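**Q** only geometry, no sequence info:
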């Protein structure tokens, strides 16, 4: 009896263990199912549909397959293709400025200065304000004749430029407002990164004879690389996808001088060119993916090397 019972008991234990392992492996998958369904319905299906409709001339009642004609029109029409250049310039300009200013303000606002808490609130406050509200406010402030900015410059004998009506300045003017509004978030990220740096590293650098500048460059900056990576990725994505501030302040004008991909897509929808606008959406998706993914991988590799 003993020689028969033991193998059976062992077999049962093994079966229970396999069943338990199977349940443990399958159990978390049920938690993933709602997320997979939502991701499929809200992202995959619309994305695949956009790729298809970008190859058609469509309206609410008619669809005609025309191949890559919408993309050819998009890249051969100067007013449309210029929006791609403007998008890249805008994203690089705003991202670079937020990194530099955010790091500088982060260092300043973690030092022992008077009113540090108040200054932190002042820097972060624009992040909380509505983008549309900021755009309307600065449209008034940057008015070339009645705007407060040019009136203030006139008091010191400077003739203010036509911020939003000069084709060479419109995009840069909107970018400056974007930087003003978004630098608070970058500063907050850098403050969190600076506070987490152990002071022993800075003290060791000073013992070795490094001054304030060298300690900052060789100790603080490398240790802030995770914060820098976060700011770059967030700023790039926001800059490439920008629409609301551009539309509120300039409507893409004067002419097409400040048009970006998102504003061109909206204009084409308004005009009834749904196929071209969908093609613009696809171009925007490809541009964001083609830029952000390699940059993210490069930043991750650099962070691993440090």
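**A** Done, it's in. Model, not experiment: these values are computed from the prediction.
**Q** can we go C-alpha only for contacts and neighbour counts from here?
**A** Will do.
**Q** how about stretch 177-193: buried residues?
**A** 177-191, 193 (16 or more other Cα atoms under 10 Å).
**Q** One more: stretch 104-114?
**A** For stretch 104-114, using 16+ other Cα under 10 Å, the buried residues are 105, 106, 107, 108, 109, 110.
**Q** swap in stretch 247-258?
**A** 247, 248, 249, 250, 251, 252, 253, 254, 256, 257, 258.
**Q** Show me where the stretch 51-200 of the chain has its helices.
**A** Ranges of helices within the stretch 51-200 of the chain are 69-76, 78-108, 116-128, 131-141, 148-155, 170-195, 199-207, based on DSSP state H, counting those that start in this stretch.
**Q** now the angle between helix 116-128 and the longest one, please.
**A** If I follow you right, that is helix 78-108. Helix 78-108 and helix 116-128 meet at an angle of 160 degrees, taking axes from the mean of the first three to the mean of the last three Cα atoms, to 10 degrees as the criterion.
**Q** what packs against helix 78-108?
**A** Packing partners of helix 78-108 (3 or more Cα pairs under 8 Å, 6 or more residues apart in numbering; DSSP states H and E): helix 69-76, helix 170-195, helix 225-240, helix 261-271.
**Q** The first one now?
**A** Counting contacts by 3+ Cα pairs under 8 Å, 6+ apart, helix 69-76 packs against helix 78-108, helix 274-305.
**Q** here's the one I want to compare it with:
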């Protein structure tokens, strides 16, 4: 039996606490200085050339200001009220929606089919990939001028072909609906290569062992595409959906070159340009349209990231 001496004091030993590392040690300060040296120039450039114009545009949108005038009158939200209550709002918003939906949908669908064709292992695919992507890197002004010659109803290439077939070239530039169709065709042609190359990269990153196993099990090419390739390409589709929508909503150069008056092709960004630099010189009203476009871009991006991304399969 063990006896315990109650009169003898007992000592309780405990481990000494680990020394706390100083929050701002010499190494932490050195790393922070390196971070500032690398990031601060970029942050300054972003603040000066992105956020400063953004907040300045918000201020201008509350002014009744003629471009070039030295004075302006504060009108608050009157510019926004005027736009949404005017007859131009349904036309401009409708044109923007139709142009964006058509260009994004056609670019992505056709880009997918082109990528499937370019993914084949045959001779000449390297040249074909370069040829498909080349229009995307060309100047929008140059592309617009070339296609104006093609669509010209008097001496254009398309008119010559239609006359040879016994037909007549439509008045692409005088009919607002045909003008929007013309701009959509040219924009899809120019940006098709971007979607095709991105989809091609996604197709080449798919796990080959999974595809080979499905083929051995008897799944045909169409079944493999719809049941396996397309779901696995959802991150690529999500990326293209965001970038192509943002790009289409900001399309300007082709519209400016091919339809300078914006008859039937006046989207939000081009309407903002016409109000500021056209016959109106209404810089304040133009700024309010730009803010509306910015709000639409922000809402679309947030909705896509918040809700559409949930359907994306990253695994």
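**A** Looks like it arrived, so ask away. As the structure is a computational prediction, the values presented were derived from the model and not from experiment.
**Q** tm score of chain vs chain?
**A** TM-score of the superposed chains, computed with TM-score structural alignment, normalised by the length of the first structure, equals 0.88; 295 aligned residues with a Cα RMSD of 2.3 Å.
**Q** quick one: which of the buried residues of stretch 104-114 of the first structure is nearest to residue 242 of the first structure?
**A** residue 105 (24.0 Å; Cα to Cα).
**Q** counterpart of the closest one in the second structure?
**A** Matched by TM-score structural alignment, residue 105 of the first structure corresponds to residue 114 in the second structure.
**Q** show me the contacts for residue 312 of the second structure.
**A** Contact analysis of residue 312 of the second structure by Cα atoms under 8 Å, 6 or more residues apart in numbering lists 231, 234, 235, 238.
**Q** Keep only the residues you listed that stay in contact in the first structure.
**A** Conservation of these in the first structure, assessed by both residues aligned by TM-score structural alignment, their matches' Cα atoms under 8 Å: retained contacts are 234, 235.
**Q** can I get the contacts of residue 312 of the second structure in a markdown table with distance to residue 42 of the second structure?
**A** Shown next, in a markdown table, are the contacts of residue 312 of the second structure (distance: Cα to Cα, whole Å):
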| residue | distance to residue 42 of the second structure |
| --- | --- |
| 231 | 37 |
| 234 | 32 |
| 235 | 29 |
| 238 | 28 |
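**Q** Pull up the aligned stretch in the first structure for stretch 42-52 of the second structure.
**A** Using TM-score structural alignment, stretch 42-52 of the second structure pairs with 35-45 in the first structure.
**Q** mind checking the end-to-end distance for the matching stretch?
**A** 14 Å (Cα to Cα, to the nearest Å).
**Q** residues in contact with it?
**A** Taking Cα under 8 Å, 6+ apart as the rule, stretch 35-45 of the first structure contacts no other residue.
**Q** Please compute how far it lies from its chain's middle.
**A** Distance of stretch 35-45 of the first structure from the chain centroid (Cα atoms, centre = their mean, to the nearest Å) equals 22 Å.
**Q** same question, stretch 155-166 of the second structure
**A** 36 Å.
**Q** Relative to residue 210 of the first structure, how far out is residue 129 of the first structure?
**A** 41 Å.
**Q** re earlier: emit the ChimeraX select command for whichever of the contacts of residue 312 of the second structure are buried.
**A** Buried residues among those (16+ other Cα under 10 Å), as a ChimeraX selection:
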select :231,234,235,238
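**Q** and which of the contacts of residue 312 of the second structure is nearest to residue 88 of the second structure?
**A** Taking those together and measuring to residue 88 of the second structure by Cα to Cα, the closest member is residue 238, at 32.4 Å.
**Q** Go ahead and confirm that closest one touches residue 309.
**A** Yes. With contacts counted by Cα atoms under 8 Å, residue 238 of the second structure reaches residue 309, the gap being 7.0 Å.
**Q** wait, what's in contact with the aligned partner of residue 245 of the second structure in the first structure?
**A** Correspondence of residue 245 of the second structure to the first structure, assessed by TM-score structural alignment: residue 236. By Cα under 8 Å, 6+ apart, the contact set of residue 236 of the first structure is 91, 92, 95, 292.
**Q** Among those residues, find me the one that's closest to residue 241 of the first structure.
**A** residue 91 (8.6 Å).
**Q** Find the nearest non-adjacent residue to that closest one, please.
**A** Distances taken as Cα to Cα, 6 or more residues apart in numbering place residue 239 nearest to residue 91 of the first structure, at 4.1 Å, with adjacent residues excluded.
**Q** Could you check how far that neighbour is from residue 116 of the first structure?
**A** 29 Å.
**Q** one step back: same list, the helices and strands packed on helix 78-108 of the first structure, but as JSON lines with distance to residue 139 of the first structure please.
**A** As requested, these are exported to JSON lines (distance: least, Cα to Cα, whole Å):
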{"stretch": "helix 69-76", "distance to residue 139 of the first structure": "29"}
{"stretch": "helix 170-195", "distance to residue 139 of the first structure": "9"}
{"stretch": "helix 225-240", "distance to residue 139 of the first structure": "19"}
{"stretch": "helix 261-271", "distance to residue 139 of the first structure": "17"}
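**Q** Residue 11 of the first structure: which of these is closest?
**A** Of those, nearest to residue 11 of the first structure by Cα to Cα is helix 225-240, at 51.6 Å.
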